[in-house]
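[1] sequence and computational prediction follow.
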Amino acid sequence: MQYGLDDEYTWYEWAEALPTEETPSPELHAIAAGFAAHARHCLPTWCHAGALSPLAALARAFGPREAGLAQAQGLQVSHLRFLAAPQLTEQLAALPDLTGLEGVEVSGDEGSKLAPKESAALVQLAKLGLRELDLEGVPSSKDIEPLRPTLARLSLLLQDKPRATELFERPWPALRELRLERGNATDMAGLAALLPAMYERLPACEALDLFETSITKKVPLLEAMPSSPWIAQLVALRISDHDVPPDRLMHLAQVPFQRLRHLGLGISQARPQLANALASSPSLSAVETLQIHAKVGKAGLQCLIEAWPHLRRIAVWDPPTESVDEVIETFGLRPFVARGGVVVRRVS
């Protein structure tokens, strides 16, 4: 399984070029081929697995209407995006063919929840062998249970239920990627308490993404990571939380990573001292792709580049300019470009 970093802005440019009802089939295939070629270098989710086929790459941005159009033209849709949780069952029923469906994303306003009747949709998706689920709604542990044996990628917006502790009371045998968003301090404290047992409950997991999860000073999650065998086995780790004090991030340098290749730190508190600590960690020397805030500074970036010989790609968050060329000049990255690439991301 391979992981990479995304460039959300280029992804949106491609999404805007997706077909309309008037788009002829040859043009649809041409867009798909171009999208797939781009997606091999710039995946639409931060740590999505593997190279994408042309149709899978294009279908990743399909909603129900576009999916129906694609199916009418003989294309197989592998991923679907729904804009609202309450209509999930109805929207699924409107599609003539769900054969080959691998992933579903349900986006919408924060606070949207799956209605009780929508739990039937999750059962239906489980019967199809769904492997990827991205919910901005909040299912109960009981509702999501049918997907437990087969799900390989899970992304959840944690609000009321389920708490992180409830999610992992039982193993997820096939789960390889986990993304938790907007969890509160209670969620993260519960997750920290579970870390010693997480290796048994997530035996196949290789990628962890914690996005705006309120890892505050009172939550011992970062302190618990160095002694967790599960964290040590990760291939990809991203932490995006602007409230994390820089001194607490130093615990990452103490984790005895054995396989880590992709590290993302969406932390506005990142400083050169953090870069120095990470660069001095032998277990991080194999990192290939890095996301880090521009406040780490020129010296911090250069320190990491010199310490990590396998580093091939850097995503600079919130740089002082949107021009990639200017960022390369500002941070002295010209020599690095010869062996890798630089992505500019605006996150503020």
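    Perfect, thanks for sending it.

[2] contacts, neighbours, all on C-alpha from now
    Fine.

[3] now do the buried residues in the longest helix along the chain.
    Secondary structure of the chain per DSSP state H: the longest helix is helix 185-201. Neighbour counts using 16 or more other Cα atoms under 10 Å place 185-192, 194-196, 198-199, 201 of helix 185-201 among the buried residues.

[4] other SSEs contacting the helix or strand that that helix is followed by?
    Remark: after helix 185-201, the chain's next helix or strand is strand 207-211, criterion DSSP states H and E. Applying 3 or more Cα pairs under 8 Å, 6 or more residues apart in numbering; DSSP states H and E, one finds that strand 207-211 contacts strand 177-181, strand 236-240.

[5] second structure for comparison follows:
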Amino acid sequence: MAKRIRRGFLAAFLATAGVLLLPLSAAVAAPPASYDELLVVEAQPSSTLRPGGLLDLNLSASYYPSEVAQHRTVVMELPAGVTFGKADNDYSAGPCVPDASGRVVTCTTQDPVDERPALNAQWFVTAELGEDLPPGQNITVKTTLTTEIPDPDLSNNVGSWDFFIAGPVDMSATISAPPGPWRAGSEFDATITLVNNGPNRSPTQLYTTYSPSTLGLQGWPDECELYRGTWNCTFPMLEAGATRKITLRVRVPESEATSVELSSTILPTAPDTDRSNNEGTYAADLLKPSTSPSPSPSPSPTVTPTVTPTGNSGGSAGGEPSLPITGAPVGGLVLLALTLLAVGAGVLLLSHRTAETTEI
């Protein structure tokens, strides 16, 4: 009986909870009255875009995957010389269909819109680049996004996207500076020279490393910034036949290093036909601070007393020079000799008396 009562109570509780939660779940699932969306279009690196190649486009609605279920439509206009290829990615929010010209593509959201892949809010389109596209130029893709839910800001629903069609180039980098050597505190100018030998123009990047790490480098242009010990420069375009020079003021710091070194590498977006000249280097010896040696103490000069010969002093035969007399004064030596003589006489006298006593 008690078991039946517990089961009945549990069933009533679950039914009541379900009734109470129904309005809440309906409120959560209700779409918003308005929703601001935008569209971002991306492609693979420009270095792979060339006449006769492919352009892979990724069209992404804002905040993808989206939390708002609704129908979305994207109309994409391709430039002259570019036509629709395919759009068969399973993760696309819906189909993309070209018009008769192949240059206007319409992408829509498939049903049900509250499930994937519609909620992915992305489309993947591959376009074909014509063989007659001029290299070294940008192409522009235009897009327009419309939504089922009213969008309070339509200005970000329309976009233009530029993509660079690369052509072969030959770029070089060199570094020129005085040969050194340098001491701490020295300053000198170093010039990095970039040359685009053609035949096409291209965006390019420059990477410069240096040693020692505390080397002072002043004079970088606005296109350059320091990132983790490397100066990175991004130049939007270096025309065919153009030269770009960067002159830096270099200050040599106190360091345990034995040399000052700079290395600059140029990397164009377009394929480079000769990479052997893409790196410029500079190296000079770094001198240690000069230290003056402590003066060694000079030995005290030895003074040798010299006795001036007199008439009483005997010299050596044959006129040979006599040795200089050094040591204690002569008067002291005479006194010492007399004392020893007296002691010796006393010893002899005492010995003689002892002998006489023994005979008696």
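    Everything's here; your move. What you are looking at is a predicted structure, and each value in this text was computed from that prediction instead of being measured.

[6] need the TM-score from the superposition.
    The TM-score (TM-score structural alignment, normalised by the length of structure 1) is 0.19; 112 aligned residues with a Cα RMSD of 6.9 Å.

[7] one step back: what's the angle from the longest helix of structure 1 to strand 177-181?
    Counting by axes from the mean of the first three to the mean of the last three Cα atoms, to 10 degrees, helix 185-201 of structure 1 lies at 170 degrees to strand 177-181.

[8] state the number of residues packed around Asp247 of structure 1.
    Counted with other Cα atoms under 10 Å, the neighbours of Asp247 of structure 1 add up to 12.

[9] what sits against it?
    Leu274 (Cα atoms under 8 Å, 6 or more residues apart in numbering).

[10] and it, how close does it get to Gly190 of structure 1?
    Distance check for Asp247 of structure 1 against Gly190 of structure 1: by Cα to Cα, to the nearest Å, it reads 22 Å.

[11] ok, now Leu290 of structure 1?
    28 Å.

[12] next: Phe211 of structure 1.
    In this view, Phe211 of structure 1 and Gly190 of structure 1 are 16 Å apart by Cα to Cα.

[13] ditto for Glu27 of structure 1
    From Glu27 of structure 1 over to Gly190 of structure 1 the distance is 50 Å, taken as Cα to Cα.

[14] what's the answer for His262 of structure 1, then?
    25 Å.

[15] kindly report the same for Thr289 of structure 1.
    Counting by Cα to Cα, the separation of Thr289 of structure 1 from Gly190 of structure 1 is 29 Å.

[16] what's the answer for Met198 of structure 1, then?
    Counting by Cα to Cα, the separation of Met198 of structure 1 from Gly190 of structure 1 is 12 Å.

[17] do the same with Ala36 of structure 1
    Using Cα to Cα, Ala36 of structure 1 is found at 39 Å from Gly190 of structure 1.

[18] likewise for Val104 of structure 1?
    Distance, Val104 of structure 1 to Gly190 of structure 1, using Cα to Cα: 27 Å.

[19] what's Phe336 of structure 1 in contact with, if anything?
    Contact partners of Phe336 of structure 1, counting by Cα under 8 Å, 6+ apart, are Ile305.

[20] check which helix or strand it maps to.
    helix 334-337.

[21] check Glu261 of structure 2 too.
    In this structure, Glu261 of structure 2 sits in strand 259-268 according to DSSP H and E.

[22] and the angle for the helix or strand just after that strand with strand 259-268?
    Using DSSP H and E, the next helix or strand after strand 259-268 of structure 2 towards the C-terminus is strand 279-285. Interaxial angle of strand 279-285 of structure 2 relative to strand 259-268 (the same axes, to 10 degrees): 170 degrees.
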